[in-house]
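In: Dropping a prediction and its sequence here:
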Amino acid sequence: MLIDSHCHLDRIKAAPDEASLKLLLEQAKNRGVDYILCVNVCQSGFEAMKAKVAPFKQVFLSSGVHPLDVQDGLDIEQISAFSTDEQVVAIGETGLDYYYANETKSLQQQCFEQQIDLAVQVNKPLIIHTRDARQDTIHMLKSGHADKVGGVLHCFTEDWDMAKAALDLGLYISVSGIVTFKNAGALRSVIRKVPKDRLLVETDAPYLAPVPHRGEENQPAFVRDVAEFVAELRGEKYEDVAKYTSDNFFDLFHGAAKLVGR
């Protein structure tokens, strides 16, 4: 079993309707991908995302507002209402991105703080996006007591110091297809060090397709390529990586574990 711990099924152009999405998920299943977490980035799109994946019980959901979408507003009560759905197993994608949107820095922080607080209130882990905001991200997670619910730094591209600070907070590290890129030497050195009980794999589809699919639209099936690369990178067997990253997923996302009876 393998799990794509972070993707955006509602944004994949190759799956605009139920029939094409069913085919996409069958392709993933054929490569050993049993479960998928479809991540919300803009609250105005949550209900459409939920409706699109509703026929597929192997797909879990999150509710939240991405730091690059905060300008569209955050109604924390609505995000809270969305989070009561049993398929919603996490709060996010939330966090800080000073690389692409430094001009909304203050608003990002406000929205991040609110979503950390909500996660603690509803006892659901956080899905965290961070770029060029290492110090503030860790500080806000600490001050918001995110360690009470845990979470994951998704699509990790930061250094070991950032990874260590997150691990010390009880967070997980998720690796995407970026690790397969030619210029990812520094990231690879970090991923080698992450304890096996804190590592997840993801696609972030439709973005960041791994080698050998560069230039294609990413999809959940390609998480197999990420996991195989991670196994080779860490000197481990693919089967072992698939098992412990799946176990880690259910350890973190306890709502998903309940849904599948683990």
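Out: Thanks, I have it.

In: Every contact and neighbour count from this point should use C-alpha atoms.
Out: Will do.

In: since we're on the nearest residue to F250 once chain neighbours are set aside, how many residues are nearby?
Out: Closest residue to F250 apart from its sequence neighbours, by Cα to Cα, 6 or more residues apart in numbering: A257 at 5.0 Å. Neighbours of A257 under the rule other Cα atoms under 10 Å: 15.

In: In the stretch 101-250 of the chain, what residue spans correspond to strands?
Out: Counting by DSSP state E, counting those that start in this stretch, the stretch 101-250 of the chain has strands at residues 126-131, 151-153, 172-175, 199-201.

In: between those strands, which gets nearest to A227?
Out: Closest of these to A227 is strand 199-201, at 6.5 Å (criterion: Cα to Cα).

In: The residue nearest to F250 sits in which helix or strand?
Out: If you go by DSSP states H and E, A257 is part of helix 254-259.

In: Show residues contacting that helix.
Out: Contacts to helix 254-259, defined as Cα atoms under 8 Å, 6 or more residues apart in numbering, come from residues F60, E86, Q87, V88, V89, K124, F250, D251.

In: can we see that at 6 Å?
Out: V89, F250 (Cα atoms under 6 Å, 6 or more residues apart in numbering).

In: centre of the chain versus it, how much separation?
Out: Helix 254-259 has its C-alpha centroid displaced from the chain centroid by 16 Å (Cα atoms, centre = their mean, to the nearest Å).

In: Start and end of stretch 55-68, how far apart?
Out: For stretch 55-68, the first-to-last residue distance is 29 Å (Cα to Cα, to the nearest Å).

In: same question, stretch 245-262
Out: 14 Å.

In: And stretch 223-239, what's buried?
Out: V223, R224, D225, V226, A227, E228, F229, V230, A231, R234 (16 or more other Cα atoms under 10 Å).

In: what about versus this one:
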Amino acid sequence: MYLIDSHCHINFEGLGNRLPELFENMTKNQVKQALAISVSRETFAEVRDIAERHDHIFASVGIHPDNPNAAEFTFDELVQHAQHPKVIAIGETGLDYHWCSGDLTWQHERFITHIQAAKHAKMPLVIHTRKSADDTLRVMQEHQAEQAVMHCFAEDTRIAKIALDLGYYISFSGIVTFKNAKDVQAAAQYCPLDRILVETDAPFLAPTPHRGKQNEPAYVLHTAEFLANLRGDSLENIAHATCENFYRLFPKATRLAA
């Protein structure tokens, strides 16, 4: 049995300077691989370089939607970076109405560029949505986004159903372990097992029993254990299914030997 952290930011402050310790903790918790997510043009090289140096780490390329002044990747640049052997996804990208308000044309245009690049490169999208789920899914549908994962799912069953009906995957973070996250827990019970991934979003959103502390990829074990109990399933089955789903969604990812 092993697990994969499908979304983390191990280049961020507090994690990037202690990678050997992070990787040791992953091994102790049977977390064998992780996807390091890009959020800016300036830090993409850091994420890519970590993936290049470590066989068990993969990378994405993308610009987070929460900064209107962020330096952009062009369509051609996203497609070019997506050809790197360790880059397995485009994103994170999407819409964020929590941190951003007013005329969000720039945010929608950035999102659409990522969708178009992913389609051209035949790569899956890593989707961020905050207080914008209906619009996010509407834009994805209008622009025919193909393979995608709704990262750090914090919505209800209604949104989960829309995403699933469009063929997307749902990734659960430590949020699902929080006592007040009843809607997310209901969605986690609703989702079919062949569409679920697990993630940390480290260094954020550490699951119970580490809530309030800095998160790290090893802690995805706690999220998987919680999902197993919530769904009346075994940890081994959750681990197997979420790893298979990861490889199906991200076909460039190197599969571990059985």
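Out: Good, I have the coordinates. What you are looking at is a predicted structure, and each value in this text was computed from that prediction instead of being measured.

In: Superposed, how do the two chains score by TM?
Out: The TM-score (TM-score structural alignment, normalised by the length of structure 2) is 0.95; 256 aligned residues with a Cα RMSD of 1.5 Å.

In: What separation is there between the residue mapped onto G235 of structure 1 from structure 2 and F226 of structure 2?
Out: Under the alignment (TM-score structural alignment), G235 of structure 1 pairs with G232 in structure 2. Remark: distance between G232 of structure 2 and F226 of structure 2 (Cα to Cα) = 10 Å.

In: The lengthiest strand in structure 1 - contacts with which helices or strands?
Out: Ordering each strand of structure 1 by length in residues (DSSP state E) puts strand 88-97 first. Contacts defined by 3 or more Cα pairs under 6 Å, 6 or more residues apart in numbering; DSSP states H and E place strand 88-97 of structure 1 against strand 59-63, helix 105-122, strand 126-131.

In: Turn these into a markdown table, columns for mean neighbour count.
Out: Below are those laid out as a markdown table (neighbours: other Cα atoms under 10 Å):
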| stretch | mean neighbour count |
| --- | --- |
| strand 59-63 | 27 |
| helix 105-122 | 19 |
| strand 126-131 | 24 |
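
In: and D204 of structure 1, which of these is closest to it?
Out: It is, among these and with distance given as Cα to Cα, strand 126-131, at 11.4 Å.

In: ok, now how distant is the counterpart of G170 of structure 1 in structure 2 from F44 of structure 2?
Out: Correspondence of G170 of structure 1 to structure 2, assessed by TM-score structural alignment: G167. Per Cα to Cα, G167 of structure 2 is found 28 Å from F44 of structure 2.

In: And for A121 of structure 2?
Out: Counting by Cα to Cα, the separation of A121 of structure 2 from F44 of structure 2 is 18 Å.

In: what's the answer for Q107 of structure 2, then?
Out: Counting by Cα to Cα - Q107 of structure 2 and F44 of structure 2 are separated by 19 Å.

In: can you check S173 of structure 2 too?
Out: Taken as Cα to Cα, the span from S173 of structure 2 to F44 of structure 2 is 23 Å.

In: What of L235 of structure 2?
Out: 34 Å.

In: before we move on, what about A253 of structure 2?
Out: A253 of structure 2 is 18 Å from F44 of structure 2, by Cα to Cα.

In: Translate F250 of structure 1 into the numbering of structure 2.
Out: Match for F250 of structure 1 (TM-score structural alignment): Y247.

In: Run a quick neighbour tally on that match.
Out: 15.

In: swap in Q27 of structure 1?
Out: 16.

In: which residue lines up with it in structure 2?
Out: With TM-score structural alignment as the criterion, Q27 of structure 1 matches N25.

In: Not counting its neighbours along the chain, what's nearest its match?
Out: A218 (5.6 Å).

In: Tell me the spacing between the aligned partner of that neighbour in structure 1 and V152 of structure 1.
Out: Matched by TM-score structural alignment, A218 of structure 2 corresponds to A221 in structure 1. A221 of structure 1 is 21 Å from V152 of structure 1, where distance means Cα to Cα.

In: what helix or strand is the nearest residue to C100 of structure 2 once chain neighbours are set aside on?
Out: In this structure, C100 of structure 2 finds its nearest non-sequential neighbour in D66, 6.3 Å apart by Cα to Cα, 6+ apart. Assignment of secondary structure by DSSP H and E places D66 of structure 2 within no helix or strand.

In: One more: N25 of structure 2?
Out: Element membership for N25 of structure 2 (DSSP H and E) is helix 19-28.

In: Name the surrounding residues that touch that helix.
Out: For helix 19-28 of structure 2, contacts defined as Cα under 6 Å, 6+ apart pick out A218.

In: and it, how far from structure 1 on average?
Out: Its matched residues in structure 1 lie on average 1.2 Å from helix 19-28 of structure 2 after superposition (mean Cα distance after the TM-score superposition for structure 1).
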